[in-house]
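# No letters, just coordinates:
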């Protein structure tokens, strides 16, 4: 029997009797990170990296049964060794290394190989079998270094200030928003955020993460106070009454999908910044090669195309259907 199996509830380890990022309620869930397509409500017990604990409690309820462990520390379920290792996707994101006897499988969760300064550096893990995400598994997706992207964002903010416009960036409320705040801390004097972002931000601040302070936008926030600041909101706020109060404004979208210009037009954005918390095509290939895996399973995203490319280049690969997908608000 293989170490891990693909079932209708999620990725299952029969010997250890646990699931990894299950999408149906189970007794024991090992969770890679706190995004809703991977961390779902209803499991009896959760195991995650220790920085994910308060985020899971924020999203799933303070009364969940959850155990957090440091990166690299092992726990054993029925003799199966489990350890969590940096994925670099967001705060607390982890790859799951599962070892039964001499056989090692690694489940990547979501990951990126470039260190954003906040989420940790992706750690390649040698294994026989690697289960990898493929959100951006096409050659067209090739990110610029984040330093260049953040320089472009700074210039865009300055242009908007000269034009007398507020700057609004749309970014996923858990993960992407904090990456922006961390890397733009020197770009503007004040940050103003939507309530969805503020909730996660306050939890991370309370747990010691090095993030700048933010101002939570309420109906009573004077518009004049926003003049020199940067407004960050989730994509779900676009086109709502919440946004109209900031006119005149320039709208920027931060997402890997902005690599394709048509996506920016469809979002009615003034600017698109291809800033992603997922690996691009070269990053995916780099990660697969570094594992030395004899077998690769590809999940969510362009999984079929990526598996086919690996096969054509001498790596045994197979696409697997899962319930993982785009994080809410990223659609």
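Thanks, I have the structure now. Not measured: the values here are computed from a predicted model. Numbers count the residues shown, from 1 in each chain.
# Going by C-alpha atoms from here, please, whenever you check contacts or count neighbours.
Will do.
# just the helices in the stretch 201-331 of the chain please.
Counting by DSSP state H, counting those that start in this stretch, the stretch 201-331 of the chain has helices at residues 241-244, 261-266, 281-291, 303-312.
# Out of those helices, which gets nearest to residue 178?
helix 241-244 (20.1 Å; CA to CA).
# can I get the helices of the stretch 201-331 of the chain in a markdown table with mean neighbour count and distance to residue 111?
As requested, the helices of the stretch 201-331 of the chain are exported to a markdown table (neighbours: other CA atoms under 10 Å; distance: least, CA to CA, whole Å):
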| stretch | mean neighbour count | distance to residue 111 |
| --- | --- | --- |
| helix 241-244 | 12 | 31 |
| helix 261-266 | 13 | 22 |
| helix 281-291 | 18 | 9 |
| helix 303-312 | 18 | 15 |
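# Structure two is appended below for comparative analysis:
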């Protein structure tokens, strides 16, 4: 990093010295601009939070009574002469990129993002800039996503097949973002849809913003026979837990970009893997960087060394900065996923 840089990386997060504000800080600060609600980007303890309006219910649900202000997409606001604006990142509901401009210098921090329109998040839109700070969670050529309609056809066909065999289908996905995307495209004509408590709580927070099918919360009173043949959506932490016993006989599936790796399904111990991610694949990252027209690219969390090396080979001024962000690991290991019904 250079002293003249508009954004720098320090022990607390990504910092704009001229505005004295942090972007997705991982330690408590006075002023924080938050890109989205996942726990590695939205942390407790900041004095003031600023985010997109649609992310406010998520932050309040997760962090409690915080001082938070919302802005609209593309709405410019100034802090100490520096102009900021938030733009859709397409990662999950309310996820934003942060555009930062000062004296003609434009930086963009993508946060987590994906370039496929999932039908529930405001679609990603590339922003022209001089310097782009990008994630590269799936920054390997091996990662290439199918169109999501194909994956959800696979999921619904799997559910139908399980139902015909008298089995319950249990599908694992992170409670914020992935679960709502799954619910959006499940086919209710196949049967009833049930949810784990962590999924249901977050979905209820988001229902005012989304059109989702009816779901049934699984409680201690829920009988196994009434669930048979249905779809159950649960966080990954529920896999192998006593909570699963009432679903016998059942088949399990995991929704994650990591399912693209052969053997990943076996490592998770589930019966089926569905390759679906809320992050860009290799081509999505490259396409997004090209569309930004950035000359300089700073890579954070993911396959940073491999991806930045490739960018340098094709002519970019590319480097790596370490952060406390976790990419899609957050969708597996977050403490939110440990909530029980």
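Thanks, I have the structure now. In this text, all values refer to a predicted model and were calculated from it rather than measured experimentally.
# now the helices of the stretch 201-331 of the first structure as JSON lines including distance to residue 197 of the first structure?
As requested, the helices of the stretch 201-331 of the first structure are exported to JSON lines (distance: least, CA to CA, whole Å):
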{"stretch": "helix 241-244", "distance to residue 197 of the first structure": "14"}
{"stretch": "helix 261-266", "distance to residue 197 of the first structure": "22"}
{"stretch": "helix 281-291", "distance to residue 197 of the first structure": "28"}
{"stretch": "helix 303-312", "distance to residue 197 of the first structure": "30"}
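# right, and the ones you listed - which one's nearest residue 112 of the first structure?
Closest to residue 112 of the first structure of those is helix 281-291 (CA to CA; 7.0 Å).
# Against the second structure, what's the mean shift for that closest one, could you check?
Helix 281-291 of the first structure: mean distance to aligned residues in the second structure after superposition is 0.4 Å, counting by mean CA distance after the TM-score superposition for the first structure.
# List the contacts of that helix.
Identification of contacts with helix 281-291 of the first structure by CA atoms under 8 Å, 6 or more residues apart in numbering yields 112-113, 124-128, 130, 132, 134, 136-142, 296.
# now stretch 37-50 of the first structure
21-33, 56, 60, 64-71, 84, 92-94, 109, 323-328.
# Just the buried residues of the residues you listed.
Burial by neighbour count, 16 or more other CA atoms under 10 Å: within the contacts of stretch 37-50 of the first structure this picks out 21-23, 25-26, 28-33, 56, 60, 64, 66, 69, 71, 84, 92-94, 109, 323-325.
# which residues touch the residue nearest the centre of the first structure?
In the first structure, the centroid-proximal residue (CA atoms, centre = their mean) is residue 89; its distance is 4.4 Å. Taking CA under 8 Å, 6+ apart, we find residue 89 of the first structure in contact with 110, 111, 112, 119, 175, 277, 278.
# In the second structure, what residue corresponds to it?
Applying TM-score structural alignment, one finds that residue 89 of the first structure aligns to residue 91 in the second structure.
# re earlier: so what's the closest residue to the residue nearest to the centre of the first structure other than its chain neighbours up against?
Closest residue in space to residue 89 of the first structure, ignoring its immediate chain neighbours: residue 111 at 4.5 Å, by CA to CA, 6 or more residues apart in numbering. When contacts are counted by CA under 8 Å, 6+ apart, residue 111 of the first structure touches 87, 88, 89, 93, 122, 133, 277, 278, 279.
# Could you export these as TSV, including distance to residue 218 of the first structure?
Putting the contacts of residue 111 of the first structure into TSV (distance: CA to CA, whole Å) gives the following:
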residue	distance to residue 218 of the first structure
87	35
88	32
89	30
93	31
122	37
133	37
277	28
278	32
279	35
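# So which of those residues sit within strands?
With strands taken from DSSP state E, the overlap with the contacts of residue 111 of the first structure comprises residue 133.
# what range in the first structure does stretch 149-162 of the second structure sit on?
Stretch 149-162 of the second structure maps onto residues 147-160 of the first structure, going by TM-score structural alignment.
# can you list contacts of that stretch?
166, 167, 183, 184, 187, 230, 249, 250, 273, 274, 275.
# cool, and stretch 124-144 of the first structure?
For stretch 124-144 of the first structure, contacts defined as CA under 8 Å, 6+ apart pick out 97, 103-111, 256, 259, 274-276, 278-282, 284, 287-288, 290-303, 305-306, 325.
# 7 Å - rerun?
103-110, 259, 274, 278-282, 287, 290-303, 306 (CA atoms under 7 Å, 6 or more residues apart in numbering).
# Tell me how far residue 233 of the first structure lies from residue 46 of the first structure.
Applying CA to CA, to the nearest Å, the value for residue 233 of the first structure to residue 46 of the first structure is 29 Å.
# Off-centre distance for stretch 152-163 of the second structure?
Computed by CA atoms, centre = their mean, to the nearest Å, the chain-centroid distance of stretch 152-163 of the second structure equals 24 Å.
# Now that stretch on the first structure. Mean distance?
Looks like 0.7 Å for stretch 152-163 of the second structure (mean CA distance after the TM-score superposition for the first structure).
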